[in-house]
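Visitor: coords please:
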Amino acid sequence: MFTAKDFIPTSYSQTLESGQFQWSAPSNIALVKYWGKKADQIPANPSVSFTLNNCKTITTLAFEKKINPDNFSFDLLFEGKPKEDFKPKIQKFFERIEIYLPFLKDYHFTIDTQNTFPHSSGIASSASGMAALAMNLMSLEKVLNPEMSEDYFYQKASLLARLGSGSACRSVKGEVVVWGNQANIEGSSDFFGVEFPYTIHENFKNYQDTILLVDKGEKQVSSTVGHDLMHNHPFAERRFEQAHENLDKLIGVFENGNLEEFIKITESEALTLHAMMMTSMPYFILMKPNTLEIINKIWKFRAETKNPVCFTLDAGANVHVLYPKTHKETVLQFIKDELVGYCQNGQYLCDEIGNGAHQIK
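Guide: So this is what the prediction gives:
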């Protein structure tokens, strides 16, 4: 197991004048939520997520060696067009990771990125975007240091992604990913995400996630501001304990396939996340009326049909509808009949569990 210090290189055995790489990285949806962080993007509590498959960012990184390596130099394109308002975030990211990638100032980079999901769809793209960029940067470092192992490559990529966007470290590798130190999960770390190391029941293979786009507008509160509100939150410490407890429970649930218990933990975590925002100072209600309508419809459908469908939420109004693949036909019909009317412009996205980032040759 590597520590953060292991990822600081002393020298490189190879050189490279120019080139380009391309990677895709998916978004992810947390089951146990990360909310609240310490310095250097360290989580206040552990989290676990399903890696998605279809909602992803595709990023091309072109690079050329500079004559004067005195500062960071990059152009940023989104869907082929300059995106100036993204540049401060990349600048900050480069500043954070320079200690781990000391070659950054040696090159001028052109970062060209696009999403497979609609822009401003309300799906968080920072996780997939930062993970894709981290994978590209690691491909460059692997050319400079070809001796690095695959484990080192992926763990360092996850560490770098974390420094861009905390949850991005869960989008690098694995179907179910744990981030944050958890006593009962071997290899878990605050510094990078790790694949869930224990048995996962067949019930959770190819799990489905249909994302109902209730509100596609800008987030009412940024994730950074939201996390900061946990510092003086009256219920923060108990919440952090609860996350550890729920993650421990999920270890058993993933092994025995108990969908009823999975639903209880997942929905409770979603509502707790929003409860923390509603009880912070300042306080926020990020759900919309249609979010609540959808939740109540899901509860009614589950009670009447015994179908193991449930919901989870990110820090926004959209609803992730989770269900086993064996129930896909029934649940999608329910969504079309009962839930689409609560989505903005009737829009929803169908996704399922994937296994992380992929290099595009």
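
Visitor: rest of the way, CA atoms for contacts and neighbours
Guide: OK.

Visitor: Which strand in this protein has the most residues?
Guide: Criterion DSSP state E: the longest strand present in the chain is strand 47-65.

Visitor: what's the next secondary structure element after that one?
Guide: Using DSSP states H and E, the next helix or strand after strand 47-65 towards the C-terminus is strand 73-78.

Visitor: give the contact list for residue 17.
Guide: 64-65 (C-alpha atoms under 8 Å, 6 or more residues apart in numbering).

Visitor: One more: residue 166?
Guide: 41-43, 127.

Visitor: thinking again about what came up before, the longest strand of the chain: which residues count as buried?
Guide: For strand 47-65, a neighbour-count test (16 or more other C-alpha atoms under 10 Å) marks 47-63, 65 as buried.

Visitor: now do stretch 112-126
Guide: Buried, per 16+ other C-alpha under 10 Å, within stretch 112-126: 112-115, 121-126.

Visitor: Next, the structure of the following sequence, for comparison with the previous one:
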Amino acid sequence: MFSEKDFIASNYSQVDTANFHWSAPSNIALVKYWGKKENQIPANPSISFTLENCKTITKLSATKKEGYENFSFDLLFEGKPKEDFKPKIQKFLERIVLYCPFLKEYHLSIDTENTFPHSSGIASSASGMAALAMNIMSLEKTINPSISDDYFYSKASFLARLGSGSACRSIKGKVVVWGENKENSKNSNLFGVEFSNIHSNFKNYQDTILLVDKGEKQVSSTVGHELMHNHPFAEKRFEQAHENLSKIKTILKEGLISEFIKIVESEALTLHAMMMTSMPYFILMKPNTLEIINRIWKYRTETQTPVCFTLDAGANVHVLYPEKDKEKVLDFIKNELVGYCQNEQYICDQIGDGAKSY
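Guide: Model prediction:
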């Protein structure tokens, strides 16, 4: 198990120029992380499906420069300069420079794009920070070829976490655990750990994302997490997350889809309950979110099709279901749910394998 000190780069050489190209996907939490401590440490453990199609593709070019006082970088988003993204990149580099001191020795050219519309309401910070972290680790691997693959991926997840907490779950696939829990000493607060013991019932599990509201987030994730400080139900919620993590590991291992549905939907509603009972309080669901949820429940009862939903901290709905039921669930979505989406937009995705190099 790596410690924070293990990730401080040393014994590296130099190169004049280097170019890298990685993609990293978004992910959807099954047991939600909500509330964090200093330095992006989660208040409770979480587990997520890594997605396949909703991803960020990032190219990084590193060129040796004179002077090591400041960071030097430029940024293109979908082929155009994106000045309002630069402060977030600057802050990220400042957070990780202790672990990657070589970054001040290079001018970095970052060229990034999403496979999904930036305004689609899908969090791009997880995929974006994960893709950038993979490129930075490729630079470290170039100047220190001795680092192991285990170190490479663990540190990439560690760095991504410092940019966006849930980004640490976007490095690997298909299911990733982030956060310490008493039953498994291999899990860490510092980086995500792949959970590989998955039953065939969950192979290629589908996630169709219904875009109910593509507007800006009503509450930023940072503000949302801070609302768990002094929340009247926080400690009980953290206990619940530990219990649900233990349960869902068994569920994923044994292929218990009906039990999976109970945990996943309860977790989604609990996340929103935390926001509705915080101070200040927020309702992030829209009327169409509730309409979709009720129609999913009705369809599941009437057809016995194992379809369920989960939510992020917003109005959009992730519809989860086995691959074998794909055709009939998509018919249901097109016939009954798409009308509740903004401009009838939705995205078809499924469990993926994590970051990929090009």
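
Visitor: Same list (the contacts of residue 166 of structure 1) but as TSV, adding secondary structure and distance to residue 70 of structure 1.
Guide: Putting the contacts of residue 166 of structure 1 into TSV (DSSP: H, G, I helix; E, B strand; the rest coil; distance: C-alpha to C-alpha, whole Å) gives the following:
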residue	secondary structure	distance to residue 70 of structure 1
41	helix	26
42	strand	29
43	strand	33
127	helix	29
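
Visitor: in which helix or strand would I find residue 154 of structure 2?
Guide: Using DSSP H and E, residue 154 of structure 2 sits in helix 149-163.

Visitor: helices and strands around the longest strand of structure 1, which ones?
Guide: Counting contacts by 3 or more C-alpha pairs under 8 Å, 6 or more residues apart in numbering; DSSP states H and E, strand 47-65 of structure 1 packs against strand 18-32, strand 107-115, helix 126-144, strand 176-179, helix 236-256, strand 348-352.

Visitor: how about 7 Å then?
Guide: Secondary-structure packing of strand 47-65 of structure 1 (3 or more C-alpha pairs under 7 Å, 6 or more residues apart in numbering; DSSP states H and E): strand 18-32, strand 107-115, helix 126-144, strand 176-179, strand 348-352.

Visitor: which residue packs closest to residue 284 of structure 2, ignoring adjacent ones?
Guide: Excluding the flanking residues, the one nearest residue 284 of structure 2 by C-alpha to C-alpha, 6 or more residues apart in numbering is residue 314, at 5.1 Å.

Visitor: What does the one you found correspond to in structure 1?
Guide: Alignment note: residue 314 of structure 2 maps to residue 316 in structure 1; criterion TM-score structural alignment.

Visitor: and the residue nearest to residue 284 of structure 2, how many neighbours?
Guide: 24 (other C-alpha atoms under 10 Å).

Visitor: Provide a list of residues in contact with it.
Guide: Residue 314 of structure 2 makes contacts with 217, 284-285, as judged by C-alpha atoms under 7 Å, 6 or more residues apart in numbering.

Visitor: What secondary structure category should be reported for it?
Guide: Three-state assignment for residue 314 of structure 2 (DSSP: H, G, I helix; E, B strand; the rest coil): coil.

Visitor: again with the one 5 residues further on
Guide: Here residue 319 of structure 2 is strand, with the state taken from three-state DSSP.

Visitor: Isn't it up against residue 309?
Guide: Yes. With contact defined as C-alpha atoms under 7 Å, residue 319 of structure 2 counts as touching residue 309 (4.6 Å).

Visitor: mind checking how far the closest residue to residue 231 of structure 1 other than its chain neighbours is from residue 167 of structure 1?
Guide: Spatially, and ignoring its direct neighbours in sequence, residue 231 of structure 1 is nearest to residue 36 (7.2 Å; C-alpha to C-alpha, 6+ apart). In this view, residue 36 of structure 1 and residue 167 of structure 1 are 12 Å apart by C-alpha to C-alpha, to the nearest Å.

Visitor: which one of these two has more residues nearby?
Guide: Taking neighbours as other C-alpha under 10 Å, residue 36 of structure 1 and residue 167 compare with residue 167 leading, 31 against 23.

Visitor: how about that one, what does it touch?
Guide: residue 127.

Visitor: Could you look up the SS state of it?
Guide: Applying three-state DSSP: residue 167 of structure 1 is helix.

Visitor: how many other residues sit next to the aligned residue in structure 2 for residue 238 of structure 1?
Guide: Per TM-score structural alignment, the equivalent position to residue 238 of structure 1 in structure 2 is residue 236. Residues near residue 236 of structure 2, counting by other C-alpha under 10 Å, number 9.

Visitor: show me what contacts residue 236 of structure 2?
Guide: Here residue 236 of structure 2 is in contact with no residue (C-alpha under 7 Å, 6+ apart).

Visitor: Could you check how many residues crowd around residue 103 of structure 2?
Guide: Residues near residue 103 of structure 2, counting by other C-alpha under 10 Å, number 24.

Visitor: quick one on the thing from earlier: in CSV: the contacts of residue 314 of structure 2, plus distance to residue 141 of structure 2, secondary structure and neighbour count.
Guide: What follows is the contacts of residue 314 of structure 2, written out as CSV (distance: C-alpha to C-alpha, whole Å; DSSP: H, G, I helix; E, B strand; the rest coil; neighbours: other C-alpha atoms under 10 Å):
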residue, distance to residue 141 of structure 2, secondary structure, neighbour count
217, 36, coil, 14
284, 42, coil, 18
285, 44, coil, 18
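
Visitor: follow-up on the earlier one: could you measure from the match of residue 238 of structure 1 over to residue 187 of structure 2?
Guide: Taking C-alpha to C-alpha, one finds residue 236 of structure 2 at 21 Å from residue 187 of structure 2.

Visitor: next one: residue 339 of structure 2
Guide: Residue 339 of structure 2 is 41 Å from residue 187 of structure 2, by C-alpha to C-alpha.

Visitor: ok, residue 355 of structure 2 - contacts?
Guide: So residue 355 of structure 2 contacts 22-25, 171-172 (C-alpha under 7 Å, 6+ apart).

Visitor: Let's have these in TSV, adding neighbour count.
Guide: Formatted as TSV, those follow (neighbours: other C-alpha atoms under 10 Å):
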residue	neighbour count
22	21
23	26
24	33
25	32
171	35
172	26
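
Visitor: Which two of these have the greatest separation?
Guide: Pairwise distances across those (C-alpha to C-alpha) peak at 12.9 Å, for the pair 22 and 172.
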